[in-house]
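Visitor: Sequence and predicted structure, then a few things I'm wondering about:
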Amino acid sequence: MTRGDVWMLEVRVAPNQAERVAAALFSAAAGGLEERDGALVAYAESRRALAPLVAAVQQCGLEPELSRLSASEWQTPWTEYLEPVRVAEGFVLAPTGHDASPTEGARVLWFEPDLVFGVGSHATTRLAATAVERYVRAHPGTAVLDVGTGTGVLAMIAAACGARRCLGIDVDRRAVDNARANARLNGLACRFSARPLAAVKQRHDLVVANVEAPALFDLTPDLVRVTGDTLLVTGVLEERRSELAALLSDLSICGESTSDGWVLLEARRTRAGPTAKMD
């Protein structure tokens, strides 16, 4: 879990503004987003890291309030509101310390909450988790690459569904440490590495990326390159679907799903190359 001071952004929103402002914050790379009565709250490790979030709020015609919190001030208020989230048909994501009871037909995956990497409640997490579960259950023994792994939840779901090999990568070393801890907590054999996607050389049967635009657009050529069979991409609003689809022209789009204004595209390679062994 994060240690030390953090910065908090709070913006007052009317009921008819909340969804649009939340979408703008997530698009600007907000990790965890807290909803309070009449307000949205986001956190970052520095004031500089809040800059894109401030700009996103201002583009919605609102002005946020910024404040600096000590570790003791933010840790308890932030975590006390966390509840288990059903992220896919067979999985519930629950923060450690919560008395989560198993849900019928679903396995509980525990995680150490970290405000930077989110808590699994965003629509894109649910879209990606559902698609990963469906694919791996239909293709047991597959090799999976999770790009921008964050808490590691997508890699963990793949491992729990019977994937042969799960690799999660992130350019943030702390994200990798957090994901490793979460996998150990759940007794799942996932591998995590702090490296850029460009450093991955071999193809994987399934590649999944839940990454905000515009970073997702920049990553798309390499995402296509490392896809052996199927690519799942999400992190953009429905209004930008055509932009994302155009970048997947080397693959065949075979499915899509939407939730709360966000879209996930599923694309397939018609002739798959060799998949990963170890890199």
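Guide: Okay, I see it.
Visitor: Every contact and neighbour count from this point should use C-alpha atoms.
Guide: OK.
Visitor: ok, residue 190 to residue 235 distance?
Guide: 23 Å (C-alpha to C-alpha, to the nearest Å).
Visitor: okay, these two: which has more neighbours?
Guide: The residue with more neighbours, out of residue 190 and residue 235, is residue 235; 28 against 24, by other C-alpha atoms under 10 Å.
Visitor: adding another structure so you can compare the two:
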Amino acid sequence: MSEEVTHRKKWIELSFRIDPVAREALSAFLFDLGSTGIVSEDFGDPALRAYFPSDCDPEAVASRTQVFLEELGRVFTEMERPVWAWQRMEDEDWSLAWRRFFHPTRITPNLLILPAWETPAAEETGHIIRIDPGLAFGTGQHPTTQMCLKALERASSTREAWSMLDLGTGSGLLAIYGVLLGAEPVLALDVDEDALAWAARNLELNFVQQQVTLSKTPVEDCRENFDVVAANLIFGEIMRLLPHLPRLLAPEGLLILSGLLDSQLNEVARASTVHGLAVQDTLLQDEWGCLLCSPVEKG
């Protein structure tokens, strides 16, 4: 599996410095344009980077991107003009190139995220999760992921036995921490085959492959329900999936909605109410927010 997903390729990298409010729209556009991967976690670097196969037409990509950025400027009138550039990455696997930005990250006193190629300190206590994110989102360095991890800790503190659904699992980080906190069974879904391959690798790195089921099953076709559902997605995906999420929750379940700018929280909260959910708490970090919701009691 490792050899299948880590073979060396040539890539074209587009890097952007753009206001966070427009990142979601830009990411969706770049995927539609043919990007095979987007790195939007900071690693101390605020740039958004998109990667295209070297056999694409770079001039066409650049031209369409410039037009789209001009349209974004008319929609988000208060943001500064985006700065962007593109370059060829000859004979380099981009998923390995940015490893130099990924360092051990302390999320909570009980959790350390460790790059798979590093060794923890001998005195380290608590949970250690080893991650090799590859092409997938999820290193624990982005605020949206950190808030999900903290929410999982909170959920586990009030539950002796609980099941978990991880929507858009990416690197598998949330599913892994769910298992370490006592969740069983855990179902991790993602529509991206590369992400599922890297998630499988990370499950093995943390010896939890037997406790987590990876699947491409669409949320709409999922018929089970879970004590905890984590959805660290972008705003548009959360809004699209929200009508389906209440039926996936156990009666006293917890829904973790992250990947949201704080300016988007009110709209998601209102939509959650429409679909029979109540917001129990809100987590905030930098310009990002996370909603913790539960089903409204009927009767």
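Guide: Nice, I can see it. All values derive from a computational prediction rather than experimental measurement.
Visitor: Run through the residues that contact residue 65 of structure 2.
Guide: Residues counted as contacts of residue 65 of structure 2 (C-alpha atoms under 8 Å, 6 or more residues apart in numbering) are residue 30.
Visitor: actually residue 115 of structure 2, sorry about that
Guide: So residue 115 of structure 2 contacts 102, 103, 104, 130, 131, 132 (C-alpha under 8 Å, 6+ apart).
Visitor: same thing but at 6 Å, please
Guide: 130, 131 (C-alpha atoms under 6 Å, 6 or more residues apart in numbering).
Visitor: what does the one 10 residues further on give?
Guide: Listed by C-alpha under 6 Å, 6+ apart, the contact set of residue 125 of structure 2 is empty.
Visitor: Hmm, residue 259 of structure 2 is touching residue 145, no?
Guide: No. In this structure, residue 259 of structure 2 is not within contact of residue 145 by C-alpha atoms under 6 Å, at 7.7 Å.
Visitor: Residue 81 of structure 1 versus residue 112 of structure 1, what's the distance?
Guide: 14 Å.
Visitor: Show me what counts as buried in stretch 170-190 of structure 1.
Guide: 170-171, 174-183, 188-190 (16 or more other C-alpha atoms under 10 Å).
Visitor: hmm, back to that, neighbour count: residue 112 and residue 81 of structure 1, which is higher?
Guide: residue 112 (18 against 10).
Visitor: Now which residue in structure 2 aligns to that one?
Guide: The alignment partner of residue 112 of structure 1 in structure 2, by TM-score structural alignment, is residue 132.
Visitor: Kindly tell me how buried the closest residue to that match other than its chain neighbours is, as a neighbour count.
Guide: Spatial nearest neighbour of residue 132 of structure 2, chain neighbours left out: residue 116 (5.4 Å); criterion: C-alpha to C-alpha, 6 or more residues apart in numbering. Other residues near residue 116 of structure 2 come to 17 when the count uses other C-alpha under 10 Å.
Visitor: who touches residue 116 of structure 2 in this structure?
Guide: Counted by C-alpha under 6 Å, 6+ apart, residue 116 of structure 2 has contacts 130, 131, 132.
Visitor: Strands - which of the residues you listed land there?
Guide: Members of those lying in strands (criterion: DSSP state E): 130, 131.
Visitor: Dump the contacts of residue 116 of structure 2 to JSON lines, plus distance to residue 30 of structure 2.
Guide: Shown next, in JSON lines, are the contacts of residue 116 of structure 2 (distance: C-alpha to C-alpha, whole Å):
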{"residue": "130", "distance to residue 30 of structure 2": "29"}
{"residue": "131", "distance to residue 30 of structure 2": "26"}
{"residue": "132", "distance to residue 30 of structure 2": "24"}
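Visitor: tell me which of the contacts of residue 116 of structure 2 is nearest to residue 167 of structure 2?
Guide: residue 131 (18.1 Å; C-alpha to C-alpha).
Visitor: That closest one and residue 175 of structure 2, how far apart?
Guide: Distance from residue 131 of structure 2 to residue 175 of structure 2, by C-alpha to C-alpha: 12 Å.
Visitor: Next: residue 193 of structure 2.
Guide: With C-alpha to C-alpha as the criterion, residue 193 of structure 2 and residue 175 of structure 2 are 17 Å apart.
Visitor: cool, residue 147 of structure 2 as well?
Guide: In terms of C-alpha to C-alpha, residue 147 of structure 2 sits 14 Å off from residue 175 of structure 2.
Visitor: what's the answer for residue 266 of structure 2, then?
Guide: In terms of C-alpha to C-alpha, residue 266 of structure 2 sits 27 Å off from residue 175 of structure 2.
Visitor: What segments of structure 2 are helices?
Guide: 2-5, 23-33, 58-75, 94-97, 143-157, 173-180, 193-205, 235-241, 265-274 (DSSP state H).
Visitor: What is the equivalent residue in structure 2 for residue 235 of structure 1?
Guide: Superposed on structure 2 with TM-score structural alignment, residue 235 of structure 1 falls opposite residue 259.
Visitor: quick one: that match from residue 290 of structure 2, how far?
Guide: From residue 259 of structure 2 across to residue 290 of structure 2, the span is 7 Å (C-alpha to C-alpha).
Visitor: got it, and residue 231 of structure 2?
Guide: Distance, residue 231 of structure 2 to residue 290 of structure 2, using C-alpha to C-alpha: 10 Å.
Visitor: Now do the shared contacts for those two.
Guide: residue 257.
Visitor: contact partners of stretch 260-269 of structure 1?
Guide: 229-234, 236-238, 251-257.
Visitor: Mind giving me the packing neighbours of the longest strand anywhere in structure 1?
Guide: Taking DSSP E as the criterion, structure 1 has its longest strand at strand 227-237. Packing partners of strand 227-237 of structure 1 (3 or more C-alpha pairs under 6 Å, 6 or more residues apart in numbering; DSSP states H and E): strand 204-210, strand 262-268.
Visitor: Repeat the analysis, applying 8 Å as the threshold.
Guide: helix 123-138, strand 204-210, helix 215-225, strand 262-268 (3 or more C-alpha pairs under 8 Å, 6 or more residues apart in numbering; DSSP states H and E).
Visitor: once aligned to structure 2, how far is the second one on average?
Guide: Strand 204-210 of structure 1: mean distance to aligned residues in structure 2 after superposition is 0.6 Å, counting by mean C-alpha distance after the TM-score superposition for structure 1.
Visitor: That strand aligns to what range in structure 2?
Guide: By TM-score structural alignment, strand 204-210 of structure 1 lines up with residues 226-232 in structure 2.
Visitor: and what of the longest one?
Guide: When helix 123-138 of structure 1 is aligned against structure 2 using TM-score structural alignment, it corresponds to residues 143-158.
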